[in-house]
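Colleague: coordinates only, sequence not included:
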């Protein structure tokens, strides 16, 4: 193909930076303009609720590239510039400055935004999505004696662990009967419930928030939890406003094909905002995880250059809480009948969990404080072959022997 003159990337996170990087690696020598709403260069978000929040990681480590890299690769980075309108027919994006920027191909990497609490006093709540949010929360945790966390998902639990490590008394309020119920199910959710209770967290399950007060939070049952600070981690929603206003197809995010093309042939999407068709699973998947933001942009870049490309990586995410490190690989579609098989010692939090479908195929696997097995776990998930359950749960049988 004749390479277009200008590619525009809308977004300021990992997916945006990796999109620019991949285009240059694929040999595109035209103009690349990256438009980021925040005043910072593109950065990674996982450290914001982990090492950076707890003071273990320096600020410089969160950025995907430094300013010199963008200059050396001729990437025109517009920080603090918001894309306010997108006109697919004219191939133009309008910036907050009023500038209208023409593009030949465009990559949407607008990510997701935190779901907000709609309760009295909700304006007092802290959220965690941006580096500025993390800085604000970090400063708060340096002096807060009591912290309430609303939501026991990944962000909520990581924030709770950070608050406990900072010395605060922590109360976690979760409306489900286990943490991480939607992500892991009740059996593995209980592992994280025990982890936080063992670290001194007051975990209130099956509880609903009614109000944020001057001195903490009031629950629907009338009880009150004292808190100097309230943090909400109740999920996120894809940032589709720009795409929706432009008439792109929206369905739990910006709907894209396996090569990350939207309903407009010259616009692509990657990362948290993209609901991508997965050839292996034969349906669309949108997950708000680091691995998609890391790996999808290379596929999008190839497709933007007219080359064959398809995103087929299994979903992957990880967490670090207290002395527990975990990696999860695979996908269990909602409504799937499955059983969980365990290899190792759950009580010691050193184990591997396998989600097995009705035909004994490994749908997903999670390693907890057991390392150097990632390649075998990925091979088991990708093989699609039935496994011997007895051998799968026997630590004396090497996982490599089970891969077909």
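Modeller: The structure has been received and is ready for your questions. Remember, it's a predicted structure, so these values are computed and weren't measured experimentally. Residues are numbered from 1 along each chain as shown.

Colleague: from now on I want contacts and neighbour counts done on CA atoms only, so please keep to that.
Modeller: Fine.

Colleague: now name the helix or strand holding residue 319.
Modeller: Using DSSP states H and E, residue 319 sits in strand 316-321.

Colleague: what does that strand contact?
Modeller: Identification of contacts with strand 316-321 by Cα atoms under 8 Å, 6 or more residues apart in numbering yields 50, 154, 157-158, 161, 289-292, 325-330.

Colleague: which one of those is nearest residue 79?
Modeller: Proximity of the contacts of strand 316-321 to residue 79 (Cα to Cα) peaks at residue 290, which lies at 21.5 Å.

Colleague: circling back: so which of the contacts of strand 316-321 belong to helices?
Modeller: 154, 157, 158, 161, 290, 291, 292 (DSSP state H).

Colleague: most widely separated two among these?
Modeller: 161 and 292 (25.0 Å).

Colleague: have a look at those two and say which one is more surrounded.
Modeller: Neighbour count, other Cα atoms under 10 Å: between residue 161 and residue 292, residue 161 has more, with 26 against 23.

Colleague: residue contacts, the more buried one?
Modeller: 196, 321, 322.

Colleague: if we go to 10 Å?
Modeller: Residues near residue 161 by Cα atoms under 10 Å, 6 or more residues apart in numbering: 49-50, 54, 155, 167-168, 170, 195-196, 199-201, 320-323.

Colleague: among those residues, which ones are buried?
Modeller: Those of the contacts of residue 161 that meet the buried threshold are 49, 50, 54, 155, 168, 170, 195, 196, 201, 320, 321, by 16 or more other Cα atoms under 10 Å.

Colleague: and which of the residues you listed is nearest residue 240?
Modeller: Closest to residue 240, out of all of those and judged by Cα to Cα, is residue 155, at 21.2 Å.

Colleague: surely residue 252 and residue 244 touch.
Modeller: No: Residue 252 lies out of contact with residue 244 (Cα atoms under 10 Å); the separation is 11.5 Å.

Colleague: please spell out the ChimeraX selection for the buried subset of the ones in helices among the contacts of strand 316-321.
Modeller: Typed into ChimeraX, the line below selects the buried ones among the ones in helices among the contacts of strand 316-321, using 16+ other Cα under 10 Å:
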select :154,157,158,161,290,291,292
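
Colleague: and of the ones in helices among the contacts of strand 316-321, the nearest to residue 339?
Modeller: Nearest to residue 339 among these: residue 154, at 22.3 Å, using Cα to Cα.

Colleague: hold the first one in mind and look at this next one:
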């Protein structure tokens, strides 16, 4: 496969910018163009629901310094929408009709927040959180205090609730499931997060959904639940997940996936799509993972940064599979945690090392005796061992995990 001369990246998020950086770091001297609708240069998303929303940081973590793009001859086109990908002509067409020829193309278009299709969804005071502008607008609203209702008890919903409490807001979280984070953590560990928020003043409405948003003069005033209860609200945050932006890929004729939640763009182990010179990374990629033997679509930070870096080599002609384990971290109040791997908490065996009540523990999820996922909460000494155990799917006796030296189990 001949080395390309023109690489176009659609999407100015972490995945696309990481790929561009790695292309230059490995010595690629051809043309690199990044196109995206955001008005800000590429940034990482975690700070949007953490440092910025807490008021501890004024800016996100930028993927590269401001002068990186000019110094490295990377054409960065911000505030630029893409209208079409014409695979037959090998061009990307922007909203004004400008055409960008490519030899290789990387799609890294990310996700958009899910919305609740209920009456009142257009009222002022209703927020979602996906962009830097979203985060800054929500921070301003939280600093005004008042009554905040968060629809959704996932990671973003929990982090928003923690930030709102720091700013002195009254906070209620509405979640249809019986516990926050229930699908990813299961009963025992999810209860830790429920109790954490309760102890910090959050009120839960669990097992119930949102029926409508109420308002006066175009401004939100409340959230009505399925059972009829009306929660007064000055600010409402909808945090019910995200939808991959696959419209361009679909219109271009690329194969999409129906085997992962929310769909995505099918890629092989090397992140190549159904079109030989077109790749996908980040939130949109339904990537075939060799270790798991199935497609995964993961929306977390590491699944933008690491595949973005990895795919650069494949854009230049390699065919290396991406095999890293999924990774995620969260900070809420005085709780910090990391998760490695993929658990099915309703099938896997849970083993806990440490003290759940004190929120200092490591949770392991075992399948057929092998470690498939591990989560450390306020315990930071064994990160490398946990990573190796998950990567190698180490087979252990449950009692060993409770007390034995973890590094010694890796071999």
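Modeller: All right, it came through fine. All values reported here derive from a predicted model rather than from experimental measurement.

Colleague: let me see the TM-score of these two.
Modeller: With the length set by TM-score structural alignment, normalised by the length of the first structure, the two chains reach a TM-score of 0.97; 399 aligned residues with a Cα RMSD of 1.2 Å.

Colleague: quick one: contacts for the aligned partner of residue 281 of the second structure in the first structure?
Modeller: Applying TM-score structural alignment, one finds that residue 281 of the second structure aligns to residue 270 in the first structure. By Cα under 10 Å, 6+ apart, the residues touching residue 270 of the first structure are 15-16, 18-19, 107-111, 254, 256, 259-262, 276, 286, 292-300.

Colleague: distance from the chain centre to stretch 183-190 of the second structure, please.
Modeller: 19 Å (Cα atoms, centre = their mean, to the nearest Å).

Colleague: got it, and stretch 335-343 of the second structure?
Modeller: Relative to the chain's own centre, stretch 335-343 of the second structure is displaced by 13 Å; criterion: Cα atoms, centre = their mean.

Colleague: tell me the secondary structure of residue 150 of the second structure, please.
Modeller: strand (DSSP: H, G, I helix; E, B strand; the rest coil).

Colleague: that one contacts residue 174, doesn't it?
Modeller: Yes: using Cα under 10 Å, residue 150 of the second structure is in contact with residue 174, at 6.2 Å.

Colleague: shared neighbours, those two?
Modeller: Taking Cα under 10 Å, 6+ apart as the contact rule, the neighbours common to residue 150 of the second structure and residue 174 are 157, 204, 223, 238, 239.

Colleague: neighbours of the second one, how many?
Modeller: The tally of other residues near residue 204 of the second structure (other Cα under 10 Å) stands at 20.

Colleague: same thing with the last one?
Modeller: Using other Cα under 10 Å, the number of residues around residue 239 of the second structure comes to 26.

Colleague: all strands of the stretch 251-400 of the second structure, in order?
Modeller: All strands of the stretch 251-400 of the second structure, identified by DSSP state E, counting those that start in this stretch, fall at 265-267, 278-280, 285-289, 294-296, 327-332, 335-341, 349-355, 360-367, 370-377.

Colleague: where does the first one end up in the first structure?
Modeller: Following TM-score structural alignment, the partner segment of strand 265-267 of the second structure in the first structure covers residues 254-256.

Colleague: quick revisit: and the shared contacts of residue 150 and residue 174 of the second structure as JSON lines, adding secondary structure?
Modeller: Formatted as JSON lines, those follow (three-state DSSP):
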{"residue": "157", "secondary structure": "helix"}
{"residue": "204", "secondary structure": "strand"}
{"residue": "223", "secondary structure": "strand"}
{"residue": "238", "secondary structure": "strand"}
{"residue": "239", "secondary structure": "coil"}
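
Colleague: out of the residues you listed, which comes closest to residue 382 of the second structure?
Modeller: Of all these, residue 157 has the smallest distance to residue 382 of the second structure: 27.9 Å, by Cα to Cα.

Colleague: isn't that closest one right next to residue 194, touching?
Modeller: No: the pair residue 157 of the second structure / residue 194 is not scored as a contact, 12.0 Å apart, by Cα under 10 Å.

Colleague: common neighbours of these two, please.
Modeller: 180, 181.

Colleague: those two: which is more packed in?
Modeller: Set side by side, residue 157 of the second structure and residue 194 show more neighbours around residue 157, with 26 against 20, by other Cα under 10 Å.

Colleague: contacts only, for the equivalent of that one over in the first structure.
Modeller: Alignment note (TM-score structural alignment): residue 157 of the second structure maps to residue 156 of the first structure. Contacts for residue 156 of the first structure (Cα under 10 Å, 6+ apart) come out as 49, 127-128, 148-150, 162, 172-174, 179-180, 231-235.

Colleague: got it, and residue 176 of the second structure?
Modeller: The contact partners of residue 176 of the second structure, taken as Cα under 10 Å, 6+ apart, are 151, 152, 153, 205, 206, 207, 208, 209, 210, 226.

Colleague: that one and residue 234 of the second structure: what is the separation?
Modeller: 21 Å (Cα to Cα, to the nearest Å).

Colleague: just residue 168 of the second structure next, same as before
Modeller: For residue 168 of the second structure, the distance to residue 234 of the second structure - Cα to Cα - is 13 Å.

Colleague: for these two, list the residues in contact with both.
Modeller: 142, 144, 145, 146, 147.

Colleague: and those, which are buried?
Modeller: 142, 145, 146, 147.

Colleague: got a list of what the residue nearest the centre of the first structure touches?
Modeller: Residue closest to the average C-alpha location in the first structure (Cα atoms, centre = their mean): residue 289, at 2.7 Å. The contact partners of residue 289 of the first structure, taken as Cα under 10 Å, 6+ apart, are 45, 46, 271, 272, 315, 316, 317, 318.
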